[in-house]
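*Asks:* everything below, folded, please.
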Amino acid sequence: MKKIITVIGSYNHDMVLQTTRFPNPGETITAKKLEMFSGGKGANQAVAAARLGGDVYFITKVGNDAFGNNASQNFSVDNIRTDYILQDMEVSSGTAVILVNQEGQNCIVVNPGANNMLLPSDIEDCQKAIKEASYILMQLEIPYETVKYAIETAYHMNKKIVLNPAPTVPLDDNLYSKLFLITPNQTEAEMLTGIACVDQISVAKAADVLLQKGVKNVIITLGEKGAYFKNKEEEFLIPIREVDVKDTTGAGDIFNGALLVALAEEKNWKQAVAFANSASSIGVSRMGAQSSAPYRDEILV
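*Replies:* Predicted coordinates for the structure are as follows:
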């Protein structure tokens, strides 16, 4: 029987504008193309994990609009368990406006919408999805109090809790020791530790700070340089395959979803990071977040 992965997090409707460059303050530029995608860090991670063969519950809250009304149906296409796709009838679904320049880099503005209405009481109502899971994967696009409550709930059920701390907020010190794994990128690692992650030495120092705070395992994603892993027994950097980058939106989410699938399949750390790197490299070669998530037969490791 597969180990269940429960993702708790955000759902957004993404509006992606392709531009030659990002505008300066006060400047108007013309987009080359507008595309609409389903997004949100939680949803992206759930879809990535499910497409790669994971058995996935997704706990989220959508709004009273066409995107929210169709969310469960859309997620079921990827065989995600949709029992806990909740709907708030008073607000709209989360929305993100994403600018992507010709180098594939992005900048994003998010309106949280119904994501801000995913409350601790909702987590209480969704405990079955936590109880049945082996791994709990969360991000920070839902209220921080809800994240804390979910971590406490999962911790008392002896679940392995993975936090992708994006977008980063200061974390309560007592949360770190409850985490099986934390997966910041370079910028997020610096914000959490105060150490600028400019090379492998500084990345290792940042990882040490997180380990000293009580996290069991640390992965710091380094974009085109790959991903760095460290715990008390092991330390390594696994490079990522070079590809033609079209859009980096959702790259970290695909990495996290893929990583959880590998861990649920009991791959070792090196195998799991290599698997996640492969999935992420495919994702950045395509447009969109969920739309770019690969399927299992595409993974090269």
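*Asks:* CA only for contacts and neighbour counts going forward, please
*Replies:* OK.
*Asks:* quick check: the gap between residue 221 and residue 171.
*Replies:* Relative to residue 171, residue 221 is positioned 19 Å away (CA to CA, to the nearest Å).
*Asks:* what does residue 45 give?
*Replies:* 21 Å.
*Asks:* to compare with the earlier structure, here is another sequence to fold:
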Amino acid sequence: MTKREQEILVILKENPLISQQELADLLEIKRSSVGVHLSNLINKGYLKGKGYIINEAPYLVVLGGANIDIVGFTDAPLILKDSNQGTLKISMGGVGRNIAENLVRLGLNTKLISVIGDDTNGHQLKSHSQQIGLDILDSLFLKNQPTSVHLAIMDEHNDMALGLSAMNIYNQFSLAFIKKKHEILQKAKCIVLDTNMPKIILDEVATNYHSQKLFLDAVAGSKALRAKDILQFLYVLKVNRLEAEILSGLRIKKNTDLLKLANYFHKVGVKNVCITLGGEGVYYSNHKIKGYIQPKKTSVINTNGAGDAFMAGIIFSDLQNKSLKESVTFGMTCAAITLSHEDNVHPDLQQKLNIQTKN
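*Replies:* Coordinates of the predicted model:
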């Protein structure tokens, strides 16, 4: 499916009665071009003929955070409690949203279920999602609420020195709402979770939909414990050192402790474990294989989003029936490409990887 066809499908899901001329005006293309795209969508099986009835292609669901990121880059070593000179970059963010965008750019039909306000930031998120072909129509849209924002200050090495999240809007994500998404979740090829979601939501989804592959990103040490009670249901758990220690209650004093840590997660039910180690790479483990993969050398412009690209790479590769080692290797490649771009998601990820769209 082409990018333009993805854009048209997202619009049709929101307004199935829209005319070809209205589509043309919205996309700023000729009406005849719209007709060609619609004909292609029918021939490919995405639309059931006239009336724009959508024949849902296989998809996966990401349930997680979507926000606006404000990232500050310093011109010199940071001085605490003082005003520092630098530049600011505003971009689309949120762990779940970043993972979802990466998956779309890798060619996978992806639905994001998140919480979005009706402010300017929320409108930006919706517009950007439509442009890239990310389906967010099943998200919770709240009136008179601010969309979440994450502020990050980077150090002179372009690594995060300090972050601040304003994400109270996620407290309004209710069991009643997620239960309305039963059919969507039940039909998903796999479900990706991040711990920006309230614990009650994570528990509900993991308990009722673990027949699908469940991937979980622990997001941050302050939120990792939200996943404590659902470890037994996880197909893939992605954590960093701090998150792993918090979830397990064990300490990592040396790299040989990683085996003990991974074994803990396997004993409680996690099938595949990925522990990111920053500049030292990734430790991976399941009941068949375990090992380290060193990071690829790259010019680091922005570390925000690299972990999300890594997770998306693992998901993409796993869905191609690759081994855990192959999936982690591919994820590391996605992360390296993302590190070299100022945005949280590299807009040319698929081209950089030289892979074909497989929708």
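*Asks:* quick revisit: which of residue 221 and residue 171 of the first structure has more neighbours?
*Replies:* Neighbour count, other CA atoms under 10 Å: between residue 221 of the first structure and residue 171, residue 221 has more, with 26 against 12.
*Asks:* residue in the second structure paired with that one?
*Replies:* When the second structure is aligned by TM-score structural alignment, residue 221 of the first structure is paired with residue 276.
*Asks:* got the contact list for that match?
*Replies:* 238, 239, 240, 241, 282, 283 (CA atoms under 8 Å, 6 or more residues apart in numbering).
*Asks:* now the second one: which helix or strand?
*Replies:* Secondary structure assigned from DSSP states H and E places residue 239 of the second structure in strand 236-240.
*Asks:* so whichever helix or strand comes after that strand matches what in the first structure?
*Replies:* Under the assignment DSSP H and E, the closest C-terminal helix or strand after strand 236-240 of the second structure is helix 241-248. Aligned using TM-score structural alignment, helix 241-248 of the second structure spans residues 186-193 in the first structure.
*Asks:* the matching stretch vs the second structure - mean distance after superposition?
*Replies:* On superposition with the second structure, the mean distance recorded for stretch 186-193 of the first structure (mean CA distance after the TM-score superposition for the first structure) is 1.4 Å.
*Asks:* now the helices for the stretch 1-150 of the first structure?
*Replies:* 41-51, 66-77, 120-125, 127-131, 144-156 (DSSP state H, counting those that start in this stretch).
*Asks:* what of the stretch 201-301 of the first structure?
*Replies:* Under DSSP H, counting those that start in this stretch, the stretch 201-301 of the first structure gives helices at 251-264, 269-283.
*Asks:* which residues does the spatially most central residue of the first structure contact?
*Replies:* Centroid-nearest residue in the first structure, with CA atoms, centre = their mean: residue 253, separated by 3.5 Å. Listed by CA under 8 Å, 6+ apart, the contact partners of residue 253 of the first structure are 41, 42, 44, 45, 48.
*Asks:* show me the contacts for residue 197 of the first structure.
*Replies:* Applying CA under 8 Å, 6+ apart, the residues near residue 197 of the first structure are 186, 187, 189, 190, 203, 206.
*Asks:* repeat for residue 263 of the first structure
*Replies:* Residue 263 of the first structure touches 269, 272, counting by CA under 8 Å, 6+ apart.
*Asks:* against residue 256 of the second structure, how distant is the equivalent of it over in the second structure?
*Replies:* Aligned by TM-score structural alignment, residue 263 of the first structure pairs with residue 318 of the second structure. Per CA to CA, residue 318 of the second structure is found 27 Å from residue 256 of the second structure.
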